[in-house]
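In: Sequence and predicted structure, then a few things I'm wondering about:
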Amino acid sequence: MAEATLVVGAMWGDEGKGKMIDVLSSKVQLCLRGQGGHNAGHTIVAGGTTYDFHLLPSGLVNPKCVNLIGSGCVVHVPSFFKELEDVKKKGLKTDDRIYISDRAHVDFDLFQAVDGLEEIELGKESIGTTKKDLDSPTFSSKAARSGMMIADVFDYDILEVKLRRLEDGYRKRFGDLLKYDVEEELERFKGYIEKLQPYVIDEVPLLRSAKQQKAKILVEGAQAIMLDISFGTYPYVTSSNCSVGGILAGLSLDWRSIKEVIGVVKAYTTRVGSGPFPTEQLNPTGEKLQQTGHEVGVTTGRKRRCGWLDLVVVKYSHEVNGYTSLNLTKLDILDDFETLEVATSYVHPSTGEALDSFPANGKVLAGVEVRYETLKGWKSSTFGAKRWEDLPTEARDYVEFIEKFVGVKVKYIGTGPDREHMIYRDSLPV
C-alpha cells in the first residue's frame, strides 16, 4: 500500500502551504494536485530562488519527484505551458516529471471572458473572483456536462463542435459584451494538440503502480477549506471542493493510503476577494500585518485583507477535514506586537447567544460579535528560529494556546520564507 500525506489550507488560502509541500516533496516519489486550477498560488523560496506556482504542483522544485495535475483539476493550456517555461528558466528540469490527467477539464479563454461578465452582472454582490478563467464557468460547464476533458482536445472535430456550441450559448446571453474570438482559440488548439500529447496520461495506472510499489505520495491542496464550495463562506468561494473529501474526489487515490493530513494555519488571518471576515482589522493593526507580512496575492497581485487569528475558523476547519497535525506559518510576522488578540467564539447578532460552530448564513456571519482572548506578545525576533527552545516564552504560549483550543498538535512552525526557516517539533510523516 502506498502512503499519502495531504497538505491543505485551514483558513481562506494563502496560509503558506508551499513551504511545507516543498519540504515534504523531497521525501516522496509523487506530488499530486486534485482540485482547482491556475488561480491557485504557492510561493517557494529554495536556494535563494523564488518560485511562484499556480497550476503546476510545487513538487517540481525537487528533481526526483514526479508531479500530476489530477482529474479534479481544470487546465488552462496556455498558462500550463507559460508556467512550465518560467520554471525551466529558473533551472528546474521538468522532463518526464509533470503529467496531466486526461480526465481533467479544459479551461478555455472563453471562460475567462465569461467570468468577468458574470462578475459585472452581480454588481455590488460580486464574489471577487480572480478573473482567472475558472471560478465559475469552467466548473459550471463541467457540472452541466457541456465542458471538455483534456482527452477530448485530441479529436479536433469534437473540440470544434463543443467549443462553438459553448461560444454560441454565451453569445446569446451576453451579446456584444462578450469580447472573444472562437476562431483564434480553435486555431491555437490545433498547435497545442501535438505539444500537449507528451504530458497527458491516464492517472489510474500511474497511481496503481504507486500503490504496488508502496510509494510515498504527497497531495497538495489548492485554495483552502473556507473557500470550499460546500463548507466555505458561500457564495464567496472558489468553484471546487478544497476539503480533504473534495481533493480525494479529484484523484484515483485509495483512501486507505492516507497516513497524515496536515492543516496549514497562518499565525494571523488573511483573505482576498469579497465576503465576510469577522476578525478583519480595518485599522493600523491590519495595515501593519499586511505590510510586515508582505500580504499580496501570488496569482492576482491583490493586497490581502488582514486580521487577528481566528480559531473559530481553524477549529471548524479541523472538524471538517480531520487534521493529524498543524503547520503554523509566519509566526515571525507577530514579533513586534505588545499584545495579540485571538478569536475564540462568535456571538449571534440577534439572539446574543454564542454560536456552536461557524455559521452558514452569510448575514449572520457578517454581523457576529467576535469574542477574543488577549495574549501577551514577545517583542523579540523569532525570524529563522529552528528549535522550539529558541522561541520566547510568550511565543510558545501562543502556539500552545492554538493547540489546546483546536485539539491538534502544532508540529511544524514557520519562522521565515526559506525552507530552512522551520521548527520541527516532531519528525516528518514521510
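Out: That came through fine.

In: From here on, just use CA atoms for contacts and neighbour counts.
Out: Will do.

In: Going along the chain, name the strands of the stretch 251-400 of the chain.
Out: 258-266, 269-271, 305-307, 309-310, 325-329, 339-347, 369-376 (DSSP state E, counting those that start in this stretch).

In: A further structure is provided below for comparison with the first:
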Amino acid sequence: MAQSVVILGTQWGDEGKGKIVDLLAHEADAVVRFQGGHNAGHTLVVGGRKTVLHVIPSGVLTDRARCLIGNGVVVAPHALIEEIRGLEANGIEVRPRLGISPACPAILGCHEALDRAKERSRGKKAIGTTGRGIGPAYEDKASRLGLRLADLADPARLADKLDAVIDYHNFLLTRYYDADPVDGQQIADDAARQGEELKPMFADVTGELHDLRRAGRAILFEGAQGSLLDIDHGTYPFVTSSNTTVGGVMTGAGVGPGDIDYVLGITKAYATRVGSGPFPTELDDADGRMMAERGVEFGATTGRPRRCGWLDAVALKRMVRINGITGLCITKLDVLDAFDRVRICVDYEGVDGFPVGAEEWSRARPVYEDMPGWDGDTQGLTDADKLPAAACAYLDRLEELIEAPVHMLSTGPERDANVILRHPFG
C-alpha cells in the first residue's frame, strides 16, 4: 500500500491536476506543495461550485488534511494572504491547518516589476510569463540575495537585508530596462505587515513530513505546472523557473527518494499549452478549435486561451521515464468524444534524438498514427466496462507507446467523475 504519493503534470501544465489532488486528498493526512508559485492555478469543482487555488494545497477543501507549503515554493505574501482570506470568506478554515516553511523565498513588489519589465524588453521573443515575479524571485534565491519569509517576520533582519535588494532591482529597472523604480519604503512596510500575519503559520515542514512518514501517515505531494516546463528538462527557455519533475519533491520538501511510494502522472487525452514556446502537435484548424471549445481551454490563473493539439507520445514517454511514473491518470477523454478520428504523435522528423531546447523543438515535425474515434459518450462515466471499445483501444495503444499503465481516467470536472482502475493509495 502506497503511503506517499506524488502527483505531477506530464505535459505543459493545465492537465487537470487540481481535481485529482482534491480527490486523493480525502485519503491523505497531509497535502504538500513543493515548487512553483502563484503563477500556477488548480481548478476544483465540488458540488457544482468552482474554486481556483494558486499556492494553498488543494487538500484545504477536505475536512482533515494538513496543508503544507515546502521551502521550494516561492511565496508572494500578499497573494497568499488574499487566498487565505478568500477561502475564509467562503467558510473554509485555513490558518490552523496551514503550515508554511519560513525558508520559502519571498516574492516582493520589485520582483513583479522586474518580471514585467523583462517580458516587455524581449518583445516578440517574450517567454509568456505571468508577470507575477516568479522568475526574478528564483534568480535572487540562486544568487543568495533574496529574502525568505522568515526575514519578513523579523523586523531587524528585514531592515538589514531589504535595502540591498531594492537598490539592485531599481538599478536594473531604471538603468537597464528603462522602467520606473519601485517604492522601497512601501515594499518594506508591506513586507513587515505581511510577515507578521504569516508568522503564526510558520512550520518545520520537512520535520513534519518525516514524522508523518514514521507514523505511517498518508502524504500527497502536489505538483504545479507540468514536466515539459521543467527548468532543466523542458522546452528551454520557454519553461518555468523551478523543477516541475519528481526531483523537485526532494529539494522542495526535504524528503528522500525512498520516501516516495507512487508517482501519478496526469495527462490530457490531447495536449495544450499556454503562452509562447514550441508545440510540435499544435493544431491551427477546426480540430484545434473544437478541442479548445469542448475542453474550455483557458488558464485557471491567467484566463489566457490555451493552444491545443494531439497527444504527443514521444514527449510523454520521456516524461514518464524522467519522473519514474507508476501510473497515469488520463483527463478530459470526453473532449475527444466528438472526433471521428483521433491522432497520436509517435515520432518526430527533422531532429536527431530527443530535443534539448526550443531550437531543436521548433524543428520537430510530428509523425502521426491515426485511430478511429468512438461512437459513445464518456463524460461522467465511472465504470470501465462502459467505455466505448475504440476509446479502450486508444488507451491501450497509448500504454504501449509510453510503456506505462493507465490507472485512472477523469471523465468530467466533478470530483466523482472518474474511472479508477488502480487507486494510488491502494
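Out: That came through, no problem. Because the structure is predicted, anything quoted here is derived from the model rather than measured.

In: Kindly provide the TM-score of these chains.
Out: TM-score of the superposed chains, computed with TM-score structural alignment, normalised by the length of structure 2, equals 0.96; 423 aligned residues with a C-alpha RMSD of 1.5 Å.

In: Which one, of the strands of the stretch 251-400 of structure 1, ends up nearest to E420 of structure 1?
Out: Proximity to E420 of structure 1 (C-alpha to C-alpha) singles out strand 325-329 among the strands of the stretch 251-400 of structure 1, at 12.8 Å.

In: so which of the strands of the stretch 251-400 of structure 1 comes closest to T233 of structure 1?
Out: strand 269-271 (11.3 Å).

In: what stretch of structure 2 does the closest one fall on?
Out: The aligned range for strand 269-271 of structure 1 in structure 2 is 271-273, by TM-score structural alignment.

In: how far apart are the matching stretch and its match in structure 1?
Out: Between stretch 271-273 of structure 2 and the corresponding residues of structure 1, superposition yields a mean separation of 0.4 Å, by mean C-alpha distance after the TM-score superposition for structure 1.

In: Which residue in structure 2 aligns with Y180 of structure 1?
Out: That one, Y180 of structure 1, aligns with V182 by TM-score structural alignment.

In: What count of nearby residues applies to whichever residue in structure 2 pairs up with K386 of structure 1?
Out: When structure 2 is aligned by TM-score structural alignment, K386 of structure 1 is paired with T382. If you count neighbours by other C-alpha atoms under 10 Å, T382 of structure 2 ends up with 17.

In: cool, and G175 of structure 1?
Out: Quick note: G175 of structure 1 (other C-alpha under 10 Å) scores 11 neighbours.

In: For it, which residues are in contact?
Out: Contacts for G175 of structure 1 (C-alpha atoms under 8 Å, 6 or more residues apart in numbering) come out as none.

In: One more: the one 3 residues further on?
Out: L178 of structure 1 sits next to 113-114, 117, 170-171 when contact means C-alpha under 8 Å, 6+ apart.

In: circling back: I figured the match of Y180 of structure 1 hits N170, correct?
Out: Yes: with contacts counted by C-alpha atoms under 8 Å, V182 of structure 2 reaches N170, the gap being 6.5 Å.

In: Common neighbours of those two, please.
Out: Joint contacts of V182 of structure 2 and N170 (C-alpha under 8 Å, 6+ apart) are C110.

In: re earlier: and the match of strand 269-271 of structure 1, how far from the chain's centre?
Out: 13 Å (C-alpha atoms, centre = their mean, to the nearest Å).

In: List the buried residues in stretch 204-222 of structure 1.
Out: 207-208, 210-211, 215-222 (16 or more other C-alpha atoms under 10 Å).

In: want to throw those residues into CSV with secondary structure?
Out: Converted to CSV, the buried residues of stretch 204-222 of structure 1 look like this (DSSP: H, G, I helix; E, B strand; the rest coil):
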residue, secondary structure
L207, helix
R208, helix
A210, helix
K211, helix
A215, coil
K216, strand
I217, strand
L218, strand
V219, strand
E220, strand
G221, coil
A222, coil
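
In: Columns distance to D155 of structure 1 on top of the residues you listed, output as a markdown table?
Out: Shown next, in a markdown table, are these (distance: C-alpha to C-alpha, whole Å):
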| residue | distance to D155 of structure 1 |
| --- | --- |
| L207 | 26 |
| R208 | 27 |
| A210 | 30 |
| K211 | 32 |
| A215 | 34 |
| K216 | 35 |
| I217 | 32 |
| L218 | 33 |
| V219 | 31 |
| E220 | 31 |
| G221 | 31 |
| A222 | 30 |
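
In: Kindly indicate which of those residues lies nearest R425 of structure 1.
Out: L218 (20.1 Å).

In: corresponding residue for L229 of structure 2 in structure 1?
Out: Aligning on TM-score structural alignment places L229 of structure 2 opposite L227 in structure 1.

In: With G303 of structure 2 instead?
Out: That one, G303 of structure 2, aligns with G301 by TM-score structural alignment.

In: Next, count neighbours for its match.
Out: 10.

In: And G191 of structure 1, by the same measure?
Out: 10.

In: That one -> structure 2?
Out: In structure 2, G191 of structure 1 lands on R193 (TM-score structural alignment).

In: Name the helix or strand for that match, please.
Out: helix 184-198 (DSSP states H and E).

In: for that helix, packing partners?
Out: helix 77-89, helix 149-152, helix 155-171 (3 or more C-alpha pairs under 8 Å, 6 or more residues apart in numbering; DSSP states H and E).

In: any idea of the angle it forms with helix 77-89?
Out: For helix 184-198 of structure 2 against helix 77-89, the angle by axes from the mean of the first three to the mean of the last three C-alpha atoms, to 10 degrees is 40 degrees.

In: sorry, back to before: how about the contacts made by the match of Y180 of structure 1?
Out: 109-110, 113, 166, 170.

In: quick one: which of those is nearest to G48 of structure 2?
Out: Nearest to G48 of structure 2 among these: G109, at 35.4 Å, using C-alpha to C-alpha.

In: mind listing what that closest one touches?
Out: Counting by C-alpha under 8 Å, 6+ apart, the residues that G109 of structure 2 touches are 133, 182, 187.
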